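Novice: Give me the fold of what follows.
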Amino acid sequence: MVFSSSVCIFLAIFSLHYQQQVHAVKILAVSIPSYSHVSESNAVAVELVKRGHQVKFYFPDDFDSSQCAPDIPSIRYGQNTIYHVINALDKVSELAADGKLASFSFMQTVRKAICAQIINDTTGLEKLREEKFDFAIVDYLFFVKCNLLIPYNLSIPFAGISSAIVLLDAGQPISTSVSPFVFTSYTTNMAFHERLINTVSHIMNKIATYYLLEAYDYSKIAPGLSWIELQQLSKKAEIYLENSDVVLGYPKPLMPNLIQVGGLTVKPPKPLPKNIQKFFDDAKHGVIIVSFGSIYKFNDNLRNIFMSVFQKLKQKIFWKADEEKEIGNVWITKWFSQNDALAHPNTKLIIYHCGNNGMFESFYHGVPLICIPHAADQFMNSRKLEYLKIGRFFDIVDLTEELLQECILDVLGDPKYTANIKHLSEIYRSRPETAAERAASAIEHVIKYGGKHLRLNQVDLSTFQLLAVDVWFTIFIMLIVFIKIILFILGFCKRFLQSKRKVKQN
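Specialist: As a prediction, the model looks like this:
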């Protein structure tokens, strides 16, 4: 099995950490300024600090990190541009609610907003140089890449971290028949037309990244670096940490430089606040948690559909939204710890947008899901529910009272969903290391030894080589030439025999 042949190798390699003493180093964490992204990197940062290293984040001035990275110090951007990102993502959410979101527009909007901050902040980069960092952990988004300019500018090695890594960027030779592209909603079991589209998606992503996405001026922090060279910076990471897991996903062949560390934000629960604890304890028929993250905004029509269905249920509803009020069995609140709430024994279901971190938290605590995705990898995450039989999903444009109520009653009424997710949760919990420990051990390994021995000679391998497109194209041309030669020989023989017959007849 892929898990036993790849992940176990890492457990063997990185268990050497406990026999080796890695000297304390200064590590820079560069993250996309959003709660979910920072939470992933923060989990690794906290573990590295426990092991004696110094870690600092690089954040915009206006980004509030008190909820997602409270214990890790930060260096701040010199520009107050975080609101450009927030406004861009708000626009994306509005499009998603109306069913108008396209992946390419999402990529363009987010990339422009984030890169505008990074490439113009020469003051912040000067602060980073003064710190003299030894290593960087960089939040990787395959359609952004400008984060990678920071370790490039500082001339330090780095590790990439992400919930969704494009395998070709990490130098992984892949099989497009079993490795779905991140922005498709395919599972590992693909029909022919899906395999065809999936293969084209992998290739078109590289073409779009290199040639179709609008270039930006990054000469202030990387003078002389070409656009093609910028796209290839991703292949220079010492290792990649992917917030994924074979148990909550699809097995795939991996080279040793990509390590699955799914569930970075998962942790044992803390006690709930007394008023929330009482709300959950008093729920005789259980509690349904509703959470769509910190970005997604409901319009009035969607909110009314949800409220109408919830008030018909006997379960209590604990809903994270942008206000504080109670209506019947529904408690709407601005903030709560989702991980802690999921751990309560009366939690029966979560209705969610299928962001990666929350999926792992639900998975860890054995709570089935109903997912309504609206952007990025959430569509692929949603399909995993159906593939693993641990919940239901549907598109936001299909939302009706009837559909929502039918899905809720199905997941609550059919014990297979809860049984399946609890079984998979047990497998996941059986690991000897937590995801954060596994990630920190991998980083310490490459800090001490480098990562060259873990990866292919990536810089020299193009996308077409990794996909073996050049090989299959050559085989195709050779086959055509061979067929043409055979047809030529057969035609020559036919003409020769015909001429002999004519000679005999004469």
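
Novice: Please make it C-alpha for all contacts and neighbour counts, starting now.
Specialist: Will do.

Novice: contacts for stretch 432-449?
Specialist: 11, 14-15, 17, 22, 43-44, 47-48, 135, 159, 238-239, 241, 259, 261-264 (C-alpha atoms under 8 Å, 6 or more residues apart in numbering).

Novice: are any of those buried, and which?
Specialist: 11, 14-15, 22, 43-44, 47-48, 135, 159, 238-239, 241, 259, 261-264 (16 or more other C-alpha atoms under 10 Å).

Novice: Show me the residues you listed that map onto strands.
Specialist: 135, 159, 239, 241, 259 (DSSP state E).

Novice: Please provide the structure for the following sequence as well, for comparison with the first:
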Amino acid sequence: MELFICFAKQIYLVWFTSLVLLGRSGDAANILMNAILGKGSHYYITEAIGEQLVNRGHNVTHLVSNAFYKQASSRQNSELFNYEVYDTAIPPEVIYQLYANMSRVAFLSPLNSQHIEVESKPHWHRYQDCQAVLDNHDLLERIRRANYSLIIYDMLWPCLPIISKMLDIPLVGIISFPNPCMETEIAGSNFNPSYVPCTGIGFTNKMTFVQRFVNTFLYAFVPWLTTDKYVWYNQLLHEHYSNDSVQLLDIVRETQLFLANSDFVADYPCALGPNVVLVGGLTSKPPQKLPPSLENFVSSSGDHGVIVCTFGSFLSSHDLFEANSKLSVFISAFARLPQKVIMQLSHEPSFPLPGNVKVLPWLPQNDLLGHPKTKAFVFPGGNNGFYEAIYHGVPTVVIPLRGDQFDVAARVTSTGIGVVVDKLTVTEDSLQHAIHQVTSTNKFANKAKKLSTIFRDRPMPPAQRAAFWIDHVIKHGGEYLQSSVHDLSRMQHILLDVLTVMFILFLVLCVLAYKCSSKVLWFLYGCVTHKHLKNS
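Specialist: Next comes the predicted model:
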């Protein structure tokens, strides 16, 4: 009898599971995601969202380049996804060399001519890659046949909106860097340069007069910061879409939902449209156990604990230090610390390492930051690492090298969770002093823990929140969330037409008032003169 009951339970379990799976597959949508080349932190963001979408029963396909397909498809959760691979316009070896060059100039000034030349090349390569994708008719036909319900794209590469227009597929945009207010102004968010800094300049929301002047000038007169990056792709749009009156900026404005990898726990509050959802901290999650050898090293640190030092997934640490003597500066500073240091370094240095320093080519960053022995995080200011540090309540030392890392550094100081070290003037003493400052002063750790408590007190984690809203848009559409600003011209948007009419009316009223007062004064003057003559 017991055997029969057990067998019946197994049958019921199989039947119930089948119903659940069938129910999920009936509501499943095919979703295409893209993170430019499929490399580094940008891909990790889409991967985190994609995992939650798969958990909701959807089928997720990542569009990645042949240069980084093997890297993306060999990650831990890669079996959850399908992959569409596009061939880059230039050989992968050239791309690898480009990133090596970007690493070599990272410690140079952003105004250095060599730095500017190297950093400008990816924009042109992305344009070429878009042309190659749009010319790949086999790839476009596979995308067409897949019957995708949604395209989720990184807003740094406006190529996917062209495909969405060609194939009539709705869009969801991902903003991978801080400051969502500026990027989503095209969606109706209110960007005010008096208290919202432009991207990439490292200002806080409390600016001096000079900073506000510079910020306003950049916003008003540097179109690349706002819309010019979309205008650049119009030629490709008109080559592959028959309607020449359509502009890429109009297509981007039709994006039904914007997911910003940002959170007001650390970012600067501003007015966002209802179709902008903050999902900052997509890669932050509870820590997993460390590998035994790494755990032994961390545990042996005693009460002093450990310092974690990484340089992100975008730059090569080998090339980063090859062109300068900065590695010896870092190692010498670490040797003077009472803590043990775990440093991401793709190669063993040519000189002996001090006993308190361990170098590894790859670090489980989130798991290390979540370890109770971790006392501080030394990093260049990547947005993902920033929110992982906040999630785990770890104070930071930031050495910004490029791009939005200067914005992250500004947010580190404004939130009070760490200090910034200038990459141009970093020395053994300044680095050691900065680490000592954040590890020996409780105010940094206390502030980091307070932000961690606020950040975790949410109905659902960021990746789940992103998947929920994507699922919502798939079911109901996102048109009702869009602002009517799309229907206005720039002149109407800033009320220039209204202000012009009001100014004209004001002038008319002033003229009328002048005329009336003149008449009255002349009448009074005439009365007084007449009375005086009569009396005389």
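
Novice: care to give me the TM-score?
Specialist: After superposition, the two chains reach a TM-score (TM-score structural alignment, normalised by the length of the first structure) of 0.85; 478 aligned residues with a C-alpha RMSD of 3.3 Å.

Novice: what do we get in the first structure for residue 449 of the second structure?
Specialist: Aligned by TM-score structural alignment, residue 449 of the second structure pairs with residue 422 of the first structure.

Novice: Surely that match and residue 367 touch.
Specialist: Yes. With contact defined as C-alpha atoms under 8 Å, residue 422 of the first structure counts as touching residue 367 (7.5 Å).

Novice: Who has more neighbours out of those two?
Specialist: Using other C-alpha atoms under 10 Å, the more surrounded residue of residue 422 of the first structure and residue 367 is residue 367, with 27 against 20.

Novice: check contacts around the counterpart of that one in the second structure.
Specialist: For residue 367 of the first structure, the aligned residue in the second structure is residue 394 (criterion: TM-score structural alignment). Residue 394 of the second structure sits next to 369, 374-377, 417, 445, 448-449 when contact means C-alpha under 8 Å, 6+ apart.

Novice: Swap in 10 Å and give it another go.
Specialist: 369-372, 374-377, 386-388, 417-418, 438-439, 444-449, 451-452 (C-alpha atoms under 10 Å, 6 or more residues apart in numbering).

Novice: Restricted to strands, list the residues you listed.
Specialist: Within the contacts of residue 394 of the second structure, residues falling in strands by DSSP E are 374-377, 418.

Novice: Tell me the secondary structure at residue 269 of the first structure.
Specialist: coil (DSSP: H, G, I helix; E, B strand; the rest coil).

Novice: Residue 471 of the second structure pairs with which position in the first structure?
Specialist: Aligned partner of residue 471 of the second structure by TM-score structural alignment: residue 444.

Novice: Run a quick neighbour tally on its match.
Specialist: So residue 444 of the first structure, with other C-alpha under 10 Å, has 22 neighbours.

Novice: and it, how far is that from residue 25 of the first structure?
Specialist: Distance, residue 444 of the first structure to residue 25 of the first structure, by C-alpha to C-alpha, to the nearest Å: 9 Å.

Novice: Name the residues contacting each of those two.
Specialist: Contact criterion C-alpha under 10 Å, 6+ apart; residues shared by residue 444 of the first structure and residue 25: 48, 53.

Novice: where along the stretch 301-450 of the second structure do the strands fall?
Specialist: Secondary structure of the stretch 301-450 of the second structure (DSSP state E, counting those that start in this stretch): strands at 306-309, 340-344, 357-360, 374-379, 396-398, 418-420.

Novice: residues in the first structure aligned with the second one?
Specialist: Yep, that's strand 340-344 of the second structure we're talking about. Using TM-score structural alignment, strand 340-344 of the second structure corresponds to residues 316-320 of the first structure.

Novice: Mean per-residue distance, that stretch versus the second structure.
Specialist: Taken over the aligned residues, the distance from stretch 316-320 of the first structure to the second structure averages 0.8 Å (mean C-alpha distance after the TM-score superposition for the first structure).

Novice: which residues touch that stretch?
Specialist: In contact with stretch 316-320 of the first structure (C-alpha under 10 Å, 6+ apart) are residues 276, 279-280, 282-294, 307, 310-311, 325-338, 341, 346-347, 349-351.

Novice: what's the answer for stretch 203-213 of the second structure, then?
Specialist: 193-198, 201, 214-219, 267-270, 406-414.

Novice: run the last query once more with 8 Å
Specialist: 193-197, 268, 407, 410-411, 414.

Novice: Please tabulate those in TSV and include neighbour count and distance to residue 515 of the second structure as additional columns.
Specialist: TSV is the format used below for the contacts of stretch 203-213 of the second structure (neighbours: other C-alpha atoms under 10 Å; distance: C-alpha to C-alpha, whole Å):
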residue	neighbour count	distance to residue 515 of the second structure
193	21	42
194	16	41
195	18	44
196	23	46
197	28	48
268	21	51
407	26	56
410	23	57
411	23	57
414	18	56
